[in-house]
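>>> Sequence and predicted model, in that order:
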Amino acid sequence: MGGMFDILRNAWKIPDLRKKILFTVGMLIIFRIGSFIPVPGIDREVYDELVNRGGSLFGFLDIITGGSFKSASIFAMSIIPYINASIIMQLLTVVIPKLGQLAREGEEGKKIIGKYIRYGTVVFAFLEATGYYFSLSGYMVGGRSIINYITVTLTFTAGTAFLMWLGEQITEFGIGNGISLIIFAGIISRGPTGATALIQNFQAGNLGPTTLISVLVTALILLVFVGVITGVVWVQEAERRIPVQYAKRVVGRKMYGGQSTHLPIKVNLGGVIPIIFAMSLVAFPSLVLGFAFPNSPNP
């Protein structure tokens, strides 16, 4: 633990690195502030009831978005449209030869692919915002109207576009991958809420009939939490090391090479991105049904 603090303290002493850290923290603070700005026109009480009845799917979306989904804020869709656009673009580079050639052209090709991903993000965000609107139209003040449609779709689309820009700024001028940091900040922001709920349930005796059982249940929950985090880190950092043997070669009168090394290949190359994409695919039918049956009592 002391070594980690020493690393942070030494990093803080470097002016350029300090600026990057402050810039990253500032951008994440802006993200968290935006998570509390609600979209106008939504009946919050009825919407909260809808989300609570949404089950694990809505719960997962709320975790990924850092509570923005449940609060119907301007960042309710988070950067999920950006992830969808990125994955689809990666698939298209395999299917369409011209895009595949662009992806192999180095930095210039990556810039063009990045531009296509931005366009795709806006399109996906607008489509998802439209589905969001028709799913929520029965819970909006004034019901369906052109004004409400324009307000909701443009607000959600602009929120996603702003988060995409925020992530790119962090990647370019801050520390680490901006999109991953936004997802991380959203997930850990739910930590205090979960800890508070656990403490309240413990104090109310909801975890067991006796104090001893409540303590054991609480300890078990914390143990499982630590175990899950440990397992995630272990899988994320795991790699398959393929041995590589360099051939010996003679240069003049000397012999070089013959060294052994390894080629590290990550076990989990995709990270959490495929999971988010899969959840988006699972959520798509519910958005379509919400469009077709806006007055249905089931979400």
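Received the coordinates, thanks.

>>> CA only for contacts and neighbour counts going forward, please
Will do.

>>> Kindly check the end-to-end length of stretch 47-65 for me.
16 Å (CA to CA, to the nearest Å).

>>> for it, the distance to its chain's centre please.
16 Å (CA atoms, centre = their mean, to the nearest Å).

>>> Now do the buried residues in that stretch.
Buried residues in stretch 47-65, counting neighbours by 16 or more other CA atoms under 10 Å, are found at 47, 50-51, 58-65.

>>> and if you look at stretch 280-292?
Result for stretch 280-292 [16+ other CA under 10 Å]: buried residues 280, 286-291.

>>> Filter those down to just the ones in helices.
Among the buried residues of stretch 280-292, DSSP state H puts 280, 286-291 in helices.

>>> export the residues you listed to TSV and tack on distance to residue 158?
Shown next, in TSV, are those (distance: CA to CA, whole Å):
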residue	distance to residue 158
280	19
286	23
287	20
288	22
289	24
290	22
291	21
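
>>> quick check, nearest of these to residue 22?
The shortest approach to residue 22 among these belongs to residue 280, at 32.7 Å (CA to CA).

>>> Just give me the neighbour total for residue 14.
10 (other CA atoms under 10 Å).

>>> A further structure is provided below for comparison with the first:
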Amino acid sequence: MISAFSNTFKIPELRSRIIFTLILLVVVRVGAVITCPGVNAAVLQEWFSTQVSNDTGGNAAALFNIFSGGALENCAVFSLGVMPYISASIMLQLLTAVVPSLGKLSKEDGGRQKIMQYTRYATIALCIFQGYLLALTFENPANNPFLHGIMDTIKKMGIPLVSDPGIAFRVMTVLTLTAGTMFLMWVGDQITDRGVGNGMSMIITVGIVARLPAGLMQAWRTFVPTAGKGAQVQPIVLVAMLAFLIIVIAAVICVTQAQRKISVQYAKRVVGQKVYGGQTQYMPLKVNYAGVMPIIFAQALLVFPSTIASTAFKTSPLAQNIAAALTHGWIHYTVYAAMIFFFSYFWVATQFQPQQIAEDLKKYGGYVPGVRPGKPTADFLDFTMTRLTFAGAIFLTIIAILPGMLSERMNVPYITAQFFGGTSLLIIVGVILDTMRQVETHLIQRHYDGFLRKGRIRGRSSFGPTGGGEAVKENAMLWLYVVIAILFIAGMVIFVASRFQHLH
């Protein structure tokens, strides 16, 4: 493993790709701390710290903040992150599988590029819509049910979240957030083309990992006693949770990589004096075929009923009870699990086409041993995938409810519990495996030993379309490195100056 890491910097192309990726990820983190014009970020930061310290709620806002890498907490220009692009990609993928005209377009020459262009247009529309809602939230934070208690923070600090609300602020915020998301899309394309890994997935993963220090710090405050205040949880529970974390990560890796290999035999064909076919190959069917998509769908749809009930019927006790039941408790977990099961099968039904696979096998002379070609093969693949999807859905359900159960039952801070399961852990594991696979390919091509000497790391489907952007030129790269160096030096100077001023 150590030799594999050292070998990565012996290959010039791979070394340049890794450095390029790291530099662009630094740019992403810089944009996550630049506050939108007209917003007092200190108010939202104080509210987030209060929610984390007291564990009084705000789980939905904390989840969105984790996915934005802390940008939402800073009211930053990257507050929307790449989630509008991910949502648009998912919608276009589903529409391609459902709408015949889009499905036909995707199979034509240049059709994927057109669909990708439609995805970008849809991303701009979603950015404008979500940016406007976020601007309204900044102006009137008390009307957002997920920002419960923020008015107490505003009264305590004595400053409003937005100093000068109005149409000018809304337009500026929408333009800023939309430009931030479009810039992140460009950065993601550059990482995919000239870096290592899938760009969009890397941006999301870095944002999640950036919240890990805050989660560890809060876990330390919760589990380790301090002067005048005892620990809320026994130290032995902390040791058990560390062991449990290792087990959960190992289980996620195993299920993410797990697949069933369907044996496919190809008949021999004689063309002239050459014999083709006759070999046996394997068709891999993944246990967790849907990946993290069912959890994302379930989380997104479960937020809307509680939001509507809390906002539209503020004076109705029944509506407030329904909103509370959909937010936490056994009703929340039951509905959440049912939606994960539904979307697991829905995603497989739209993306996995057994009839098309059976026709392709029959066309090229392939067949599954013991199964007739044509419709029997399609039925066999559908039956096999249905059983695998059931196992994958159970796994996703367990992983999805772990953070909430740890937060409610064991008094674990929500920001810490997110790394024990849920969407965050699945994304981190999947992206790391995909990046290791790409680095492994470069090492094996140059006759170096990889991370696994037999090179058995398999890929995974990443978020959205891969690539699609134009790679920057070498001169632009040189100027980019110069700008990054200036930003780094300026940041260090500001940090040292602030520390010196604090001491004196």
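Cool, got the structure. Nothing here was measured: the structure is a model prediction, and the numbers come from that model.

>>> Just give the TM-score of the two.
Put the two chains on top of each other and the TM-score (TM-score structural alignment, normalised by the length of structure 1) is 0.84; 287 aligned residues with a CA RMSD of 2.9 Å.

>>> Which of the buried residues of stretch 47-65 of structure 1 fall within helices?
47, 50-51, 58-64.

>>> which one of the residues you listed is nearest residue 21 of structure 1?
residue 64 (23.0 Å).

>>> Distance of residue 140 of structure 1 relative to residue 216 of structure 1?
44 Å.

>>> neighbour count winner among the two?
Counted by other CA under 10 Å, residue 140 of structure 1 and residue 216 do not tie: residue 140 has more neighbours, with 20 against 13.

>>> which secondary structure elements does the strand or helix carrying residue 45 of structure 1 contact?
If you go by DSSP states H and E, residue 45 of structure 1 is part of helix 44-52. Helix 44-52 of structure 1 is packed against helix 68-71, with contacts defined by 3 or more CA pairs under 8 Å, 6 or more residues apart in numbering; DSSP states H and E.

>>> Check the offset of whichever helix or strand comes after the helix it packs on from the chain's centre.
Toward the C-terminus, helix 68-71 of structure 1 is succeeded by helix 80-95 as the next helix or strand (DSSP H and E). Taking the mean of its C-alpha atoms, helix 80-95 of structure 1 sits 15 Å from the chain's own mean (CA atoms, centre = their mean).

>>> For residue 115 of structure 2, see how far away residue 109 of structure 2 is.
12 Å.

>>> Looking at those two, which one has more neighbours?
residue 115 (20 against 9).

>>> what's the counterpart of that one in structure 1?
Structural correspondence for residue 115 of structure 2 with respect to structure 1 (TM-score structural alignment): residue 113.

>>> now swap in residue 437 of structure 2 and tell me
For residue 437 of structure 2, no residue is aligned by TM-score structural alignment.

>>> For the helix or strand where residue 437 of structure 2 lies, enumerate the helices and strands it packs against.
Using DSSP H and E, residue 437 of structure 2 falls within helix 422-445. Applying 3+ CA pairs under 8 Å, 6+ apart, we find helix 422-445 of structure 2 packed against helix 2-8, helix 199-210, helix 235-257, helix 293-312, helix 375-409.

>>> nearest to residue 14 of structure 2, of those helices?
helix 2-8 (6.4 Å).

>>> What is the mean deviation of that closest one from its aligned residues in structure 1?
After superposition onto structure 1, helix 2-8 of structure 2 lies on average 1.9 Å away from the residues it aligns with, using mean CA distance after the TM-score superposition for structure 1.

>>> quick check: that helix aligns to which part of structure 1?
Taking TM-score structural alignment, helix 2-8 of structure 2 hits residues 5-11 over in structure 1.

>>> Can you name the residues in contact with the matching stretch?
Outside stretch 5-11 of structure 1, the residues that touch it by CA atoms under 8 Å, 6 or more residues apart in numbering are 17-18.

>>> Nearest the middle, which residue of structure 1 would you pick?
What sits nearest the mean C-alpha location of structure 1, by CA atoms, centre = their mean, is residue 183, with 3.3 Å.

>>> What's the match for it in structure 2?
Checking TM-score structural alignment: residue 183 of structure 1 goes with residue 204.

>>> what's the nearest residue to that match if we skip its chain neighbours?
Spatial nearest neighbour of residue 204 of structure 2, chain neighbours left out: residue 67 (6.4 Å); criterion: CA to CA, 6 or more residues apart in numbering.

>>> now the helix holding residue 45 of structure 1: how far from the chain's centre is it?
The answer for helix 44-52 of structure 1 is 23 Å, by CA atoms, centre = their mean.

>>> and if you look at stretch 231-240 of structure 2?
30 Å.

>>> With stretch 65-74 of structure 2 instead?
Taking mean C-alpha positions (CA atoms, centre = their mean), stretch 65-74 of structure 2 and its chain are 13 Å apart.

>>> With stretch 331-344 of structure 2 instead?
19 Å.

>>> what range in structure 1 does that stretch sit on?
Residues of structure 1 matching stretch 331-344 of structure 2: none, counting by TM-score structural alignment.

>>> Mind listing what's buried along that stretch?
332-333, 336-337, 339-341, 343-344.

>>> Relative to residue 76 of structure 2, how far out is the aligned partner of residue 137 of structure 1 in structure 2?
With TM-score structural alignment defining the correspondence, residue 137 of structure 1 maps onto residue 139 in structure 2. Taking CA to CA as the measure, residue 139 of structure 2 falls 15 Å from residue 76 of structure 2.

>>> These two: who's more crowded?
The residue with more neighbours, out of residue 139 of structure 2 and residue 76, is residue 76; 25 against 20, by other CA under 10 Å.

>>> which ones are touching the more buried one?
31-36.

>>> next SSE after the helix or strand residue 102 of structure 1 falls within?
Here residue 102 of structure 1, judged by DSSP H and E, is contained in helix 97-103. Following helix 97-103 of structure 1 in sequence order, the next helix or strand is helix 107-136 (DSSP H and E).

>>> mind checking how far that next one is from the chain centre?
The answer for helix 107-136 of structure 1 is 15 Å, by CA atoms, centre = their mean.

>>> Flag every buried residue along it.
109, 113, 117-118, 120-136.

>>> Residue 182 of structure 2 - nearest residue in space that isn't next to it in sequence?
Closest to residue 182 of structure 2 by CA to CA, 6+ apart is residue 124, at 7.8 Å.

>>> what sits against the counterpart of the one you found in structure 1?
Aligned by TM-score structural alignment, residue 124 of structure 2 pairs with residue 122 of structure 1. Going by CA under 8 Å, 6+ apart, residue 122 of structure 1 touches 81, 157, 160-161.
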